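**Student:** pasting the sequence and the predicted model now:
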Amino acid sequence: MEILAPAGSKESFLAAIKAGADSVYVGLKEFNARQSAPNLDYHDLAVLTDYAHSRKVKVYFVLNILIKHDEMNDAVRLLSRVSKTGVDAVIVQDLGLARIVKDYFPGLRLHASTQLACHNSSGAKALAGLGFRRVVLARELTLSEIRLITASSKSIEYEIFVHGALCFSISGMCLFSSLMSGNSGNRGRCAQPCRRLWRGKKNAGYLFSPKDLELIDHLEKLGRTGVSSLKIEGRMRSSEYVFRAVSQYKTGRKTEDLGRRKTACLFSGRDEKLFEPEKEQCLGVKIGEFPHFKARAGDRVRVVDPKTDRSCVFKYGVEKPDLTGFKKGDPVYLSGSRDFEGDSLAKELDAIYAAYRSKASPAGIPANQYTSLVARVWPKPAPQKERLWFRIKDPAWLELLPPENLIFAVDQTNLRHLPAAATVELPPFIAERELGDYRRIRADGYVLNNISHFGIVPASAAKIAGPFLYAWNAYAARALKDLGVEKFFASWEDDSSNIQRLKFPLIVTLFGRPVIARSRMLTREHDYGTVRSEETGVELDQSMEGELSVLVGKIPVMLFDAKERLKSAGVNEFCVDLSRIKPDGRFLAELLAACENGRNFGNSCAFNFRRGVK
């Protein structure tokens, strides 16, 4: 099995190769899911790819974020330039960019990012059909699920994370950071609110901060799963961490990697100590509490304020940091050993760069040639009558709503209560063992929220792309249209500027309480109820839906006052999402009056619609 290592810096790139990695994955400063990492520039990528290939190490380039419509030209120009370096594959989330790679860069292997949320065999088969050669499976899968998925189709390679940070939410479905600050995890700018302090009805602490993944003890089992690649997370971590982590999997011997405490997550059964809310999950080995700790001169030490997440890293006995503001008892961690030969990496890099000679490279695609994919696909429609959809989960709403334009959002809690006539919305996460439950549903139309849904619903059924089957640009919409999608929900976290540039059939949700995170990691024992951020005061409702824990914004999103502006941009279909609202005739009347009059009421927010999403 391939050992795939993170390279968030030049030093980490070289450390991975020296430790024995078979391949590395790397991003530049734009369009990747680790915008806060040092990353490389184009010259670095050219030099280090050449060096890696001389050592028979592959290089995978990451472009694994959602791309706004007006950004696609820059993304394709970057891809065209990067393709000349000889990288071995590109890791992608955006289905529009994937379509462009497939059609215009046939020499580049397409790898499906874990951000595409592939968690069942139906998703893997759908991605293979779109031209992906490899898929990075979701981190939350069990060993038996991985075996079932890999056995289902040999037309695509499988890659899994075996080491490094875990996200509380299923990747690709998390709006947590976006709601809190406008910094979208789907765009590489996650501010990690799950690592902060939260207070629930019974508990307080690091309620959503899991330990780090480590599967070193399961290599023999992994070897029998059909998985091709073992991936180590850590593009924002040090070169020493990368060297230590890669060395573990190369030798099969467990060592200290200076990361967080470890878990196998759900791989071999539920870890009851996956979360330890009373303990901060900081990187490094705890060596004391400020101001008393033990370190050697030259060791890298991190002092952390758990309440604000502020930290200070310095070389003990060499540098004199400003530790003003840290309090007695704040934890202190060893984040790097003086024994690690970081200086020798720098010298070796200097030699590699000095020896590099640029090579002739093939030309990229002609500028804007790819735009033919969306030219005249959606001609300007004749003026249409305004249409208002209603999304519900509770069948009691059926007594209060008109029978037309109903979307019934199903999950494991309400599958037995499907109304006779409604468009059925499938949940973003469907476990392998649940596929049969959803395949038995029969409806005239479906709202799809994951790539796997194309293998679940009848091919002839009317299809709408839901808010989690992202179409942030016309190229993603074209890729989905070719799969039978007729209309597209705007993403909850998208902003006004981008939405108004999308000239394909849109449905914009004007009211609702979006699910901002879905997690397999919490159980019914983690009954937090309403949780409150001790840093910002933001409140969220935590509850269980089947075996998933969901976080929902306490304050609803309301955009009734933007309806006329959206109509002037060509949007004439809207939605009122009642799926998180208790059936109430009076409240419904108030909502409908507000929608009709274009006015908001009560306590509400606009998510990123006005402030923009970064």
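**Tutor:** Structure received.

**Student:** use CA for all of it now, contacts and neighbours both
**Tutor:** Fine.

**Student:** residue nearest the centroid of this structure?
**Tutor:** Gly172 (3.1 Å; Cα atoms, centre = their mean).

**Student:** distance of that one relative to Ile516?
**Tutor:** 11 Å (Cα to Cα, to the nearest Å).

**Student:** Leu551 now?
**Tutor:** In terms of Cα to Cα, Leu551 sits 6 Å off from Ile516.

**Student:** for Ile65, same thing?
**Tutor:** Relative to Ile516, Ile65 is positioned 17 Å away (Cα to Cα).

**Student:** try it against this one:
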Amino acid sequence: MIKPNPKPQLLAPAGSLEAFFAAMENGADAVYCGLKEFSARAKARNISLTELEGMLSYARQRDRQIYVTVNTLVKEAELPRLAETLAALEALAVDGVILQDLAVWRLIRKHFPGLRLHASTQMTIHNSAGVRMLERMGFSRAVLARELTLEEIAVIRRNTSMELEHFVHGALCFCFSGQCYFSSWLGGRSGNRGRCAQPCRRIYHSRGKDGYYFSPNDLSAIDLLPELAAAGIGSFKIEGRMKSAEYVANVVSAYRQVLDAPQKQRTAALKQSKELLKASFGRLPTKGFLTGPNPTDIAIPTLKGATGRFLGEVQAVRGTQLTFKSRDRLHVGDRLRIQPKSDRAGTAFTVRELFLARKAVKQVTAGAQVTVNSPFRDTFKVGDTVFKVSSGKAFTLSEAACRRKLQQAGQAPLPVSMEVGLADEILTVAAQCGPWSLECSYPVAVHAASSSPISKETLQGVFERSGEAPFVLHSFRAGELPPVVIPPSRLKELRRDFYRQLADLVARERKAARYSHLQQAQAALLSPQVSQRAVSRQITVAVGQPRDAHILNDAGVDCVQIPLSAAAIQGLGRRLTGRESQVIWDVPFVILDQDWADYRAAVTLLVERGFKSFRLNNLSHFDLFDDASSLQLSTGFRLFSLNSQAVQAWRELGARETVLYLEDERNNLADLLARQGDGHAAITVYGSVPLITSRIRIGGLRPGSRLQSDRGDGYRIEKRAGLTVLCSETDFSLLDRLHDLQQLGCHRFIIDLSHIGPFSAQGKKVLEALNRGQGVAGTSPFNYDAGIE
């Protein structure tokens, strides 16, 4: 049986200073926050470096921790700024950096060793092999994918000693985190760049029915905290860097109450906490996948995806006034959001005036016909829905008050270990503070002691008083002391001098280290390179099944990519004998622990038969290969490569070819291809983009179902390797940009026909367009021309 964590950490979001103090004052053990740049919640207010320094001081004085999210994908031109950010975070000694892009990992490992590495849930770590890879790469914590059951988490725990973190509360993504291209497909606003437009929350039409098919309810695992601890989770994470301080205060307080409750009082604490959570204005609660692999309440198509407490529908609109029957109490100061019937975003405002039967009031009870005055005219319509998203009783610490609290906190003291010796009227003081050490010798006038000679306790008492110097005495030792007395004024004088010198040393060394590490990192960034060698074009066609592998008979096709599965291996026969070097086996994105042995056996069999090329789509896949040196491993687009540092990282891990990121734009590809260094880069130039890949089964829809948005965009549902996939009915194509891409320096191209087959009418049309160097009508270049935010 798994031994429960004695005291799991309660980790809270801090998207603003107010949310930080709400977390601190309501019992969070740690918070995670993002800076103005490189944060996967770019729409949050986020934190400046100056604010972060004050937050760290405040937290350390209370034995709390702060982790910083640097968890977006980074463009090539942003790498110098990324290095500056990492240098600043190392100088501040933050408690951990949460990352997604391996550029961040590579820069930290090589140039900023003072930073601890946390793997974001956006890395889709979902099995023991993935955690083993993180251990090899120097990570200290893994934030596991939210698609795991308690049993699957326990299996991972048994195979690692690494810190494991899991979300326990807040918004869920329908897609595996980090693998959603839906928002980016609709307008270049990439979720992996922190700019998700949340198209999953909108309404879609299928077979005459409307539904919120991709809008999950909110995770709430407050009933399962002992089970999560027993499964091996050491950090309970609350989602919500976009949420208000009120939300943070309510949710942290609720979870703190349950975590601290004695066993006999846990039932009562749970009841009280659930009442408190009702005030957090979230969606309906679900336990997600924790209780089993097929949850029925995680996404209910009939429920709107809006957050907040549903109050009713607008019954009348008169200028700026709205009338509706409120299902809940309403106060002046409450914040409302009016949601239109379409899938457009809602509009929020704070209630300043409230009327009951034309009489101005401060509050109304549930069931009242109420009129509110809004700051908007001609914006709302009868039938729009009304949600309460925060109350007038919100956490009320203003931003100015937050800043004052940070200033009052001052600088966090650094622990000092000290040793003192006295000989021949010379007092020697030696101290160790982190990686820095200082030793000073002071002449002192001594007098023979008739009583109460100098002692270790006396000296320790002197040096415990560091005054305004940012130090705290952690340990103190003294050698053998002669029976003498030193004037107290002299001891105070040399104490002040020693701490001044130590403070100067620490400040100087920190500054030098920051500058040195930054210079090394920026110098190591690759410069543009001009290739003088002629490179021939290589075409790989991805197919859906082994029987389509005879596309290799086409003179224009160099390689074929086949999905790796047990069925594919069993039906292979001798079909590809003699062509092993032209086959790339595409490893499925998700392989759970219970299936791992089967895939390892399949890989072993294929290698024995002479196949050498495998496309990896998850960090865990590297663990499938005992000796990668004799193989041709490549990374698929799901292993993000948006910059040259990430490309270098994959090569250092064993990949000889890198498929560049599917969402990318021309300008960044040009920058990246000019700096990629040695090795091979490939680009997908035709395919069906997997907008959403999910473990969730969609209620009411089967594979093959068609959907349409209220904008007229068409989509289809597919089943791939046991997962639900949403694809656009419009294919992605850069076939008419091949010459441009070759000019940029890419000569390896992937034509993904797995969804249509290479011998279908459409498949033949695509291959003909490839041979002619032309585009395909009715396709989209994705972000290539318009760019990615």
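**Tutor:** Arrived safely. Since we're looking at a predicted model, the values are computed, not measured.

**Student:** fetch the TM-score of the aligned pair.
**Tutor:** Here the TM-score for the pair of chains, by TM-score structural alignment, normalised by the length of structure 1, is 0.94; 612 aligned residues with a Cα RMSD of 2.3 Å.

**Student:** the more surrounded of Leu551 and Ile516 of structure 1?
**Tutor:** Leu551 (24 against 20; other Cα atoms under 10 Å).

**Student:** sec struct for the counterpart of that one in structure 2, please.
**Tutor:** In structure 2, Leu551 of structure 1 lines up with Leu726, judged by TM-score structural alignment. Judged by DSSP: H, G, I helix; E, B strand; the rest coil, the three-state class of Leu726 of structure 2 is strand.

**Student:** ok, now Cys180 of structure 2?
**Tutor:** coil.

**Student:** ok, and the closest non-adjacent residue to the equivalent of it over in structure 1?
**Tutor:** In structure 1, Cys180 of structure 2 lines up with Cys174, judged by TM-score structural alignment. Nearest residue to Cys174 of structure 1, sequence neighbours excluded (Cα to Cα, 6 or more residues apart in numbering): Ala517, at 4.8 Å.

**Student:** list the contacts of the counterpart of the one you found in structure 2.
**Tutor:** Matched to structure 2 by TM-score structural alignment, Ala517 of structure 1 sits across from Ile692. For Ile692 of structure 2, the contact set (Cα atoms under 8 Å, 6 or more residues apart in numbering) comprises 174-176, 179-182, 724-727.

**Student:** quick revisit: hang on, isn't the match of Cys180 of structure 2 packed against Arg518?
**Tutor:** Yes - at 7.1 Å, Cys174 of structure 1 counts as touching Arg518 under the criterion of Cα atoms under 8 Å.

**Student:** what's the counterpart of Ala382 of structure 1 in structure 2?
**Tutor:** Matched to structure 2 by TM-score structural alignment, Ala382 of structure 1 sits across from Arg533.

**Student:** check Leu435 of structure 1 too.
**Tutor:** With TM-score structural alignment as the criterion, Leu435 of structure 1 matches Trp596.

**Student:** and the longest helix for structure 2?
**Tutor:** Across structure 2, the longest stretch assigned as helix under DSSP state H is helix 488-524.

**Student:** that helix: what's the following helix or strand?
**Tutor:** strand 538-542 (DSSP states H and E).

**Student:** how many neighbours does Tyr32 of structure 2 have?
**Tutor:** Tyr32 of structure 2: 23 surrounding residues under other Cα under 10 Å.

**Student:** got it, and Ala268 of structure 2?
**Tutor:** 11.

**Student:** thinking again about what came up before, average offset of the helix or strand the match of Ala517 of structure 1 falls within relative to structure 1?
**Tutor:** Secondary structure from DSSP H and E places Ile692 of structure 2 in strand 690-694. Superposing on structure 1 and averaging over aligned pairs (mean Cα distance after the TM-score superposition for structure 1), strand 690-694 of structure 2 comes out at 1.1 Å.

**Student:** nearest residue to the residue nearest to the centre of structure 1 in space, please, no chain neighbours.
**Tutor:** Gln115 is the one closest to Gly172 of structure 1 (Cα to Cα, 6+ apart), at 4.1 Å.

**Student:** next: Trp492 of structure 1.
**Tutor:** Setting aside the residues directly before and after it, Trp492 of structure 1 is nearest to Pro467 in space (Cα to Cα, 6+ apart), at 6.3 Å.

**Student:** same check, this time on Cys200 of structure 2
**Tutor:** Among residues not flanking Cys200 of structure 2 along the chain, Phe214 sits closest, at 5.0 Å (Cα to Cα, 6+ apart).

**Student:** I figured that neighbour hits Arg201, correct?
**Tutor:** Yes - the criterion here is Cα under 8 Å, and Phe214 of structure 2 meets it with Arg201 at 6.5 Å.

**Student:** spit out the contact partners of the alignment partner in structure 2 of Thr263 of structure 1.
**Tutor:** Matched by TM-score structural alignment, Thr263 of structure 1 corresponds to Thr286 in structure 2. By Cα under 8 Å, 6+ apart, the contact list for Thr286 of structure 2 reads 217-221, 297-298.

**Student:** now these in CSV, with distance to Glu718 of structure 2?
**Tutor:** Formatted as CSV, the contacts of Thr286 of structure 2 follow (distance: Cα to Cα, whole Å):
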residue, distance to Glu718 of structure 2
Asn217, 22
Asp218, 25
Leu219, 25
Ser220, 29
Ala221, 30
Asp297, 21
Ile298, 19
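
**Student:** which of these sit farthest apart?
**Tutor:** Farthest pair in the contacts of Thr286 of structure 2 (Cα to Cα) is Ala221 and Asp297. Separation: 13.4 Å.

**Student:** which one of the two has more residues nearby?
**Tutor:** Neighbours were counted for Ala221 of structure 2 and for Asp297 using other Cα under 10 Å; Ala221 has more, 21 against 15.

**Student:** against Pro226 of structure 2, how distant is the alignment partner in structure 2 of Leu143 of structure 1?
**Tutor:** The alignment partner of Leu143 of structure 1 in structure 2, by TM-score structural alignment, is Leu150. Using Cα to Cα, one obtains 11 Å as the distance from Leu150 of structure 2 to Pro226 of structure 2.

**Student:** same question, Ser183 of structure 2
**Tutor:** Counting by Cα to Cα, the gap from Ser183 of structure 2 to Pro226 of structure 2 is 36 Å.

**Student:** comparing those two, which residue is more hemmed in?
**Tutor:** Neighbour totals were compared for Ser183 of structure 2 and Pro226, and Ser183 leads with 20 against 16 (other Cα under 10 Å).

**Student:** quick one: secondary structure of the more buried one?
**Tutor:** Strictly by three-state DSSP, Ser183 of structure 2 counts as helix.

**Student:** so it sits right up against Gly194, yeah?
**Tutor:** No - the pair Ser183 of structure 2 / Gly194 is not scored as a contact, 10.7 Å apart, by Cα under 8 Å.
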